[in-house]
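*Asks:* what would the 3D arrangement of this be:
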Amino acid sequence: MITDVHTHFWTPDHQGSPWSDGLQRVNRKLSEEEIDRVTLESYTQRVAPAERTIVFGLQALASGIVVPNDAIADFVRKVGGHTVGFMSVDPTRHDACDEIERCHAELGLQGIKLGPIYQGTSPLHPLTLRVFKTAERLGLPVMIHQGAVFASAGRLADSVALLLDDVAIAFPDLRIVIAHMGHPWIYETVTVMRRHANVYADTSAIPSRPTVLANALVAAKEYGVLHKVLFGSDSPMVSAESAVDGLHKVVTQTRRHGYTAITDEELHELLHRPAFELLGITDPVTEPALDLAPTSS
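*Replies:* Below you'll find the model as predicted:
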């Protein structure tokens, strides 16, 4: 069963400048559809062949995007099946931790999506640290965008993956997923993963940068953390089908061009990693498995 740990829900109503301006610079070669709007129909099309998914929005006042967590919970109910929702909170809001408590207790959201650079802050700022502390206390995994961005908010110096070493030291029981392998800081990402048992990374977005993806996978294997790399697409920016295809092509490259080779078995394990179990997520459906792909008429 393929689990996609990185998918989005939002509509144009949730997005303003500078986010909406920067979105025009996103590479669209792996997604032919509009990327600023997600519907139930488009979502089920774009996440196939994944059978389990994690979906979230983003709350980043500095970047001009605020997706209500209630909208995420409602979307999860509509999708049904093996899809779970993560909340997002902006650490710069005074009520961020209260919102985490509410979303966990009342909405059933099972994790947190953060993007400190989008939110105009740092993972080491006291306001962000209180979010990590709350997440650890509640047993909620955190998906964090710690890498390059298309938007103009924040400082790149605050998005370097190495900063998460301090976070993992302070909160050793907190499960962290570094989105997009922390690109372009892929080597910093894998070294942090190597030091900390509860730090993972996902492959989302970077199939559109095949050389970066190849180097990231090889580095993960050479540092002994390939087993902690999770499959993610970044839908709607990259469809799951395109992401899977991109991984297959990159793995072939590692064999042709003198890289440390990624084997077919290792790729199969990556695609079928039990991400829910590793992150402590409760699957809303156990039997039978629900196929999210749209049925043909």
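*Asks:* only C-alpha atoms for contact and neighbour calcs from this point on.
*Replies:* Will do.
*Asks:* ok, so what distance separates Val89 from Gly115?
*Replies:* Distance of Val89 to Gly115, computed by Cα to Cα, to the nearest Å: 9 Å.
*Asks:* I meant Gly224, not that one.
*Replies:* 27 Å.
*Asks:* and Val89 and Gly115? which has more neighbours close in?
*Replies:* Comparing Val89 with Gly115 by other Cα atoms under 10 Å, the one with more neighbours is Val89, at 29 against 26.
*Asks:* which residues are in contact with the lengthiest helix in the chain?
*Replies:* Scanning the chain for the helix with the most residues, using DSSP state H, yields helix 240-256. Outside helix 240-256, the residues that touch it by Cα atoms under 8 Å, 6 or more residues apart in numbering are 4, 30-31, 46-50, 204-205, 207-208, 210-211, 213-214, 218, 232-234, 259-264, 267, 271.
*Asks:* what segments of the stretch 101-250 of the chain are strands?
*Replies:* In the stretch 101-250 of the chain, the strands defined using DSSP state E, counting those that start in this stretch lie at 112-114, 142-144, 176-178, 199-202, 229-230.
*Asks:* mind putting those strands in CSV, distance to Asp283 and mean neighbour count included?
*Replies:* CSV is the format used below for the strands of the stretch 101-250 of the chain (distance: least, Cα to Cα, whole Å; neighbours: other Cα atoms under 10 Å):
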stretch, distance to Asp283, mean neighbour count
strand 112-114, 16, 25
strand 142-144, 17, 24
strand 176-178, 18, 27
strand 199-202, 19, 26
strand 229-230, 16, 27
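*Asks:* one more to line up against the first:
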Amino acid sequence: MTARAYCDCHVNIYNEEHILPLYWTLHGRVRKGELSHQSDADSLYTAMADVEKAIIFTLRYADAIGVEGNDELTAAAVKKYPDKFVGFAYVDPRRPDYMDMLHHAIEDLGLKGVKFGPIYNGVHLSDPRLEPVYEYLQKHNIPLTMHMGTTYARNAPVELGRAIHVEPVALKYPDLTMILAHMGHPWYDEAIVVARKQPNVWLEQSALFYRPWQYYNMLVLAEEYRTADKIFFGTDFPFAGVAESADGLININKQVEGTNLPRVSEETIQSILWSNPFKTWWKGDNPLA
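*Replies:* The predicted structure follows:
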């Protein structure tokens, strides 16, 4: 039986024309095994058959991993499959028109959240260019998902992927919902302790199951810090699929069978699989309503 989940909160959308030569140059550093490179709306709809909802966003990582999409693509996918997709905008604060693009994405295209990769755009979370972004999102009750953790891309300053930099922003903007993608790997301890301290910071575990020892340790640590209930399910499709991501979570304890090592509880496993961001990330404003 195929493992299921309620929502995949981390799905990348782009068409073939958005993939640049750099993407193929770097591909050897991505996880081993066969990966799908089809991430257009129709391919996503098929890939997301085993989830009720999928949060989708494009990437603007042209100079980091060689993908440069646009918010219109995301909005068109939501329009085509409104019962499956919820769209997030992407903000790149290096662009001179980034705030105009953000206003357009939210106010004209109707996207419901924002994605940002500080490590991929080379912009620190404390950069003044991000202040109007934070202010706008907080004012309009719009969640912000951020890539937190390392990457295989050479042109991506690794220091900018550390979740420790999130806390000052969370304190300054206490009503801004912030989601730390990939649980800050390999600095997952930082992500967990920040999420534990700050009520407006959440975690998601996309693209982690294929490093099972690291994944196991971060889930055990999250339980020890009583933060496991703040973790949401995601895949990072097309870099990982729904079934393999769900199976990797369900079977996380197999690697410690026959040992005295602690087990990740069934309660934690099920709470992640059936996590519902639409009840949490928007304060009193469910985007599905």
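*Asks:* between helix 240-256 and the helix or strand that comes right after the longest helix of the first structure, find me the angle.
*Replies:* Going down the chain from helix 240-256 of the first structure, the next helix or strand is helix 264-271, by DSSP states H and E. With axes from the mean of the first three to the mean of the last three Cα atoms, to 10 degrees as the basis, helix 264-271 of the first structure and helix 240-256 are set at 150 degrees to each other.
*Asks:* average offset between helix 264-271 of the first structure and the second structure?
*Replies:* Once superposed with the second structure, the aligned residues differ from helix 264-271 of the first structure by a mean of 1.6 Å; criterion: mean Cα distance after the TM-score superposition for the first structure.
*Asks:* by contact count, what packs against that helix?
*Replies:* strand 229-230, helix 240-256 (3 or more Cα pairs under 8 Å, 6 or more residues apart in numbering; DSSP states H and E).
*Asks:* for Asp70 of the first structure, find the nearest of these.
*Replies:* Asp70 of the first structure lies closest to helix 240-256 among those, at 24.9 Å (Cα to Cα).
*Asks:* what residues of that closest one count as buried?
*Replies:* 240-244, 246-248, 250-254 (16 or more other Cα atoms under 10 Å).
*Asks:* go on, stretch 221-232 of the second structure?
*Replies:* 221-223, 227-232.
*Asks:* okay, those residues in TSV with distance to Arg196 of the second structure next?
*Replies:* TSV is the format used below for those (distance: Cα to Cα, whole Å):
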residue	distance to Arg196 of the second structure
Leu221	11
Ala222	9
Glu223	11
Thr227	6
Ala228	9
Asp229	10
Lys230	8
Ile231	11
Phe232	14
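*Asks:* if we can go back for a sec, any chance of the helices and strands packed on helix 264-271 of the first structure in CSV, with distance to Val149 of the first structure too?
*Replies:* As requested, these are exported to CSV (distance: least, Cα to Cα, whole Å):
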stretch, distance to Val149 of the first structure
strand 229-230, 20
helix 240-256, 19
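*Asks:* quick one: which of the ones you listed is nearest Thr286 of the first structure?
*Replies:* Per Cα to Cα, nearest to Thr286 of the first structure of those: strand 229-230, 20.2 Å.
*Asks:* mind checking how far that closest one is from the chain centre?
*Replies:* 10 Å (Cα atoms, centre = their mean, to the nearest Å).
*Asks:* go on, stretch 230-237 of the second structure?
*Replies:* Between the centre of stretch 230-237 of the second structure and the centre of its host chain there is 6 Å, according to Cα atoms, centre = their mean.
*Asks:* residues in the first structure aligned with it?
*Replies:* Against the first structure, the aligned range for stretch 230-237 of the second structure is residues 228-235 (TM-score structural alignment).
*Asks:* list the buried ones in stretch 261-269 of the first structure?
*Replies:* For stretch 261-269 of the first structure, by 16+ other Cα under 10 Å, it's 261-262, 267, 269.
*Asks:* again with stretch 118-134 of the first structure
*Replies:* So, applying 16+ other Cα under 10 Å, buried residues of stretch 118-134 of the first structure: 118-124, 127-129, 131-134.
*Asks:* check the separation of the first and last residues in that stretch.
*Replies:* So stretch 118-134 of the first structure: terminal residues 20 Å apart, Cα to Cα.
*Asks:* same check on stretch 147-165 of the first structure?
*Replies:* End to end - Cα to Cα - stretch 147-165 of the first structure spans 14 Å.
*Asks:* what's it aligned against in the second structure?
*Replies:* Counting by TM-score structural alignment, stretch 147-165 of the first structure corresponds to residues 149-167.
*Asks:* in helices only, show me the contacts of helix 240-256 of the first structure.
*Replies:* Those of those lying in helices (DSSP H): 46-47, 210-211, 213-214, 218, 264, 267, 271.
*Asks:* which among those count as buried?
*Replies:* 46-47, 210, 213-214, 218, 267, 271.
*Asks:* from those residues, pick the one nearest Arg77 of the first structure.
*Replies:* So of these, ranked by how close each gets to Arg77 of the first structure (Cα to Cα), first place is Val47, at 16.2 Å.
*Asks:* and whatever residue of the second structure lines up with that closest one, how far is that from Thr151 of the second structure?
*Replies:* Alignment note: Val47 of the first structure maps to Met48 in the second structure; criterion TM-score structural alignment. Using Cα to Cα, Met48 of the second structure is found at 24 Å from Thr151 of the second structure.
*Asks:* who's in contact with Leu164 of the first structure?
*Replies:* 123, 192.
*Asks:* go on, Asn141 of the second structure?
*Replies:* Asn141 of the second structure neighbours (Cα under 8 Å, 6+ apart): 175-177, 282-283, 285.
*Asks:* noted, bye for now.
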